[in-house]
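> Need coordinates for the below:
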Amino acid sequence: MNSTGAEADAARGAFALDSTSPGAAPHGFDAFRRGWRTQLGDGWPMPTFSPATTGDFRVRSRVAKVRDVGVLDLYGASAIRTAGDRHNHRDHVRMYVVRRGAWTVGGPTDRGQQTVSAGQFLIRRFERPSSFEAPPHTTAKILTLLSGALTPLLGDESITGPADSPEVRLLVAHTNMVHATIADLGPAGVRAAHSALIELAKAVAVGRFDDVEPRLAPALAQAAKDLADTHLADPELSAAMLARELNVSVRTLQRAFAATGDSVSAYIRQRRLEEARLALTAPSDRLSVSELAAHWHFADSSHFIRAFKKQYGQTPTEYARSTGRGPAVPDR
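Got it, this is the predicted structure:
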């Protein structure tokens, strides 16, 4: 392997685990520990989990290391608890974004406990070993930053806020892209991913981000796509609505999409057509062509049919018939 490849391999690492399926739990913790040690290395000591946790380790997780930043996505079907990270004494900052359940961190020796509830985030500096625990069915994203890049912004304070803030949306979108692409990143890609992680973590800490920073354009576009996916049936969905929710100008949002070779309106239309295509082959409650056009907010049936044929090479009725099903009312 050349030095460039070795540099990338040393600066990144990733593994995924699902021990929630029947029969996987008894070996779940061993697999997690093996993945952690081989992919993250000695620079990232694994937390010291309680015996109860290691004996019933039913989790679905994905872990990535990008230089000195770690990203963990975790769903715990079982409870998770540690007795303190006895081996981790490096000054570091952690960010917790909790979607479901709760995550409790710290203890009497570390400025007291703090609990992050569902729908909230917490950024906190840790100067000494700390413990954490979460009840069953907790879903969380955890970032660990060993570089101290956030320390000047935090001091001895913790920062909390809503998990649906624009800054958190961008950070989550970027971490998801990291998980999806990390295996293919070369040294330049690792550096870019790391730089964006640091900038977005800072943005969450201060409650704003630099919307003209080109390194953040992919994260902004992805955050807008993620948000659009949850509002496809909303008649108000538009570039203006997405820009408002993400606290940027429409021009900034359109520029971010253009940097990825896409446009806001094209993405919304493509996703609505995908949903309409799936609806055409639904096993029950199939809609007519005109009903589908109205439901997905096309101007009329003719516009919907033309857009569908351009996307899939068949009209809606032709597509439905080719799959052995058909809408209640044919194209016209």
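> Could you use CA atoms for every contact and neighbour count after this?
Will do.
> My guess is residue 265 contacts residue 239. True?
Yes: between residue 265 and residue 239 there is a contact under C-alpha atoms under 8 Å: 7.1 Å.
> The two: which is more packed in?
Taking other C-alpha atoms under 10 Å, residue 265 and residue 239 do not tie; residue 239 has more neighbours (20 against 13).
> What number of residues are in the vicinity of residue 135?
Other residues within reach of residue 135 by the criterion other C-alpha under 10 Å amount to 16.
> in the helix or strand hosting residue 241, what counts as buried?
In this structure, residue 241 is located in helix 239-245 according to DSSP states H and E. Residues of helix 239-245 classed as buried by neighbour count (16 or more other C-alpha atoms under 10 Å): 239, 240, 242, 243.
> what does it contact?
Outside of helix 239-245, the residues that reach it under the criterion C-alpha atoms under 8 Å, 6 or more residues apart in numbering are 166, 224, 227, 228, 249, 250, 253, 254, 264, 265.
> what does stretch 71-86 give?
So stretch 71-86 is in contact with 20, 46-50, 52-53, 56-65, 129-144, 175, going by C-alpha under 8 Å, 6+ apart.
> what's the distance between residue 129 and residue 244?
For residue 129, the distance to residue 244 under the criterion C-alpha to C-alpha, to the nearest Å works out to 41 Å.
> quick one more, to check against the first:
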Amino acid sequence: MTPATYPPPAPDSAPDGRTSLVDVSVPGRAPDAFDLLRRGWDDQVGTTIPIPPSRPVGGGDYRIRIRHSEVADAVVEDIYSEAIVGGTGGRFNHLNGRVVLHVVHGGTWDFTRAGGRGGTVVAPAGRFVARYNDPPWEFGIGPRTTSQVLILPAAELRPHLGDGHVDGPTDAPALRLLLAYLDTLDSVLDSLSPGGVRAARGALLELAKGVLTEGVDGDEPRFAHALVRAARQLADERLADPGLAPRVLAAELNISVRTLHRVFAGDGESVMAYVRRRRLERALGDLASSPSRLSVSEAAARWSFSDGSHLIRACRRAYGLPPAAYAQELRTGQAPRAGDGDRP
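The predicted structure is shown next:
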């Protein structure tokens, strides 16, 4: 029998243990598959978050890969899993008394109350489901499923959830805001002080409440960076839309236009200044990559400039060069390329 594979911890694991990587493979027909899986899990992440009773399905080799980050008593996991079934909560003695939020990016998760009470909740790609995990649940994960899973203390969240569940689309404004915050948190977590971790935990729970109640108080200063990041992501998706405006972004994020302007002002760049900068970067990038096929006027029209002369003026103001000359510098590597997201 091929032995289970237990790779060493990832080199980017945090020295204080806040972030770790679990990567375990088990032969599909191994009679002791769960024991092999549990042993690999315990060796790599310990017993802080125990593995649920489960078994691989489908007959092929099973692999699970989890990036596990602890934010005080909250946990954020990025998970890749092959098909598996198991149980959690209640008599399964796994994550009892926690609220668990699954955001599914590919594949499926499904949950059924153990004992057949109630229907099955299915979360395919593009959906999320949040559950109170004390009643026992049986779960299934589809092949090649990718998801983010938040394991959260229940005291502050259960009043918004009861013993049931909440589910919805991943493009819901409150969830988009939560995901933007998770991106930010991931980039700074390992460098936070203990006080910073506590503050991050508080913000995480407040945003999770927003998902459960379909609303977030955008006036809270601690959400400002996450709001800016989420608004920028939305704007980047719609740069070619001539109707892109602060009111459109604010409506998508379920906040007021005033709040949107205020959080951008705190970041040093107005909403429309960001939009103009990103449109200019996209237009110049297109000119650099298609010098013989795209005119300045065509690039201007593509990225919602009024006409070619507006694009020329914008480029001269930003870089001191007309678009064709700046595009040439981009091609020769003598000018910095436009970024594809937040400013440095």
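> hang on, the earlier thing: give me the buried subset of the contacts of stretch 71-86 of structure 1.
Among those, those scoring as buried are 20, 46-49, 53, 56-65, 129-144, 175 (criterion: 16+ other C-alpha under 10 Å).
> In strands, which of those residues fall?
Using DSSP state E, the subset of those located in strands is 59-65, 132-134, 138-144.
> Give me the aligned partner of residue 57 of structure 1 over in structure 2.
For residue 57 of structure 1, the aligned residue in structure 2 is residue 63 (criterion: TM-score structural alignment).
> what do you get for residue 274 of structure 1?
If you follow residue 274 of structure 1 across to structure 2 using TM-score structural alignment, you land on residue 281.
> Using the three-state scheme, assign that match.
When the structure is reduced to helix, strand and coil (DSSP: H, G, I helix; E, B strand; the rest coil), residue 281 of structure 2 reads as helix.
> Measure how buried it is and give me the count.
Neighbourhood size, residue 281 of structure 2 [other C-alpha under 10 Å]: 18.
> distance of it from residue 233 of structure 2?
Separation of residue 281 of structure 2 from residue 233 of structure 2 (C-alpha to C-alpha): 15 Å.
> do the same with residue 247 of structure 2
With the distance defined as C-alpha to C-alpha, residue 247 of structure 2 ends up 15 Å from residue 233 of structure 2.
> ok, now residue 107 of structure 2?
24 Å.
> Those two: which has the busier surroundings?
When residue 107 of structure 2 and residue 233 are compared for neighbours, residue 107 comes out ahead with 20 against 16, by other C-alpha under 10 Å.
> how about the more buried one, what's its match in structure 1?
For residue 107 of structure 2, the aligned residue in structure 1 is residue 101 (criterion: TM-score structural alignment).
> That match contacts residue 135, correct?
Yes: assessed by C-alpha under 8 Å, residue 101 of structure 1 is found in contact with residue 135 at 6.8 Å.
> how about the helices in the stretch 101-250 of structure 2?
173-188, 194-213, 224-237, 246-253 (DSSP state H, counting those that start in this stretch).
> how about the nearest residue to residue 67 of structure 1, chain neighbours excluded?
What sits nearest to residue 67 of structure 1 in space, not counting adjacent residues and going by C-alpha to C-alpha, 6 or more residues apart in numbering, is residue 11, at 4.5 Å.
> Tell me who's in contact with the one you found.
With C-alpha under 8 Å, 6+ apart as the criterion, the residues that contact residue 11 of structure 1 are 65, 66, 67, 68, 190.
> could you measure the fourth one against residue 161 of structure 1, distance?
By that I understand residue 68 of structure 1. Separation of residue 68 of structure 1 from residue 161 of structure 1 (C-alpha to C-alpha): 25 Å.
> Then residue 125 of structure 1?
From residue 125 of structure 1 over to residue 161 of structure 1 the distance is 16 Å, taken as C-alpha to C-alpha.
> Same drill for the two, tell me which one is more crowded.
Set side by side, residue 125 of structure 1 and residue 161 show more neighbours around residue 125, with 22 against 17, by other C-alpha under 10 Å.
> So the nearest residue to the more buried one once chain neighbours are set aside, which state does it fall into?
Using C-alpha to C-alpha, 6+ apart and skipping the chain neighbours, the partner closest in space to residue 125 of structure 1 is residue 93 (4.3 Å). Secondary structure state of residue 93 of structure 1, per three-state DSSP, is strand.
> ok now do residue 93 of structure 1, which residues does it touch?
123, 124, 125, 126, 144, 145, 146, 148, 150, 151.
> Apply 10 Å and report the result again.
When the contact criterion is C-alpha atoms under 10 Å, 6 or more residues apart in numbering, the partners of residue 93 of structure 1 are 69, 123-127, 143-151, 154, 158.
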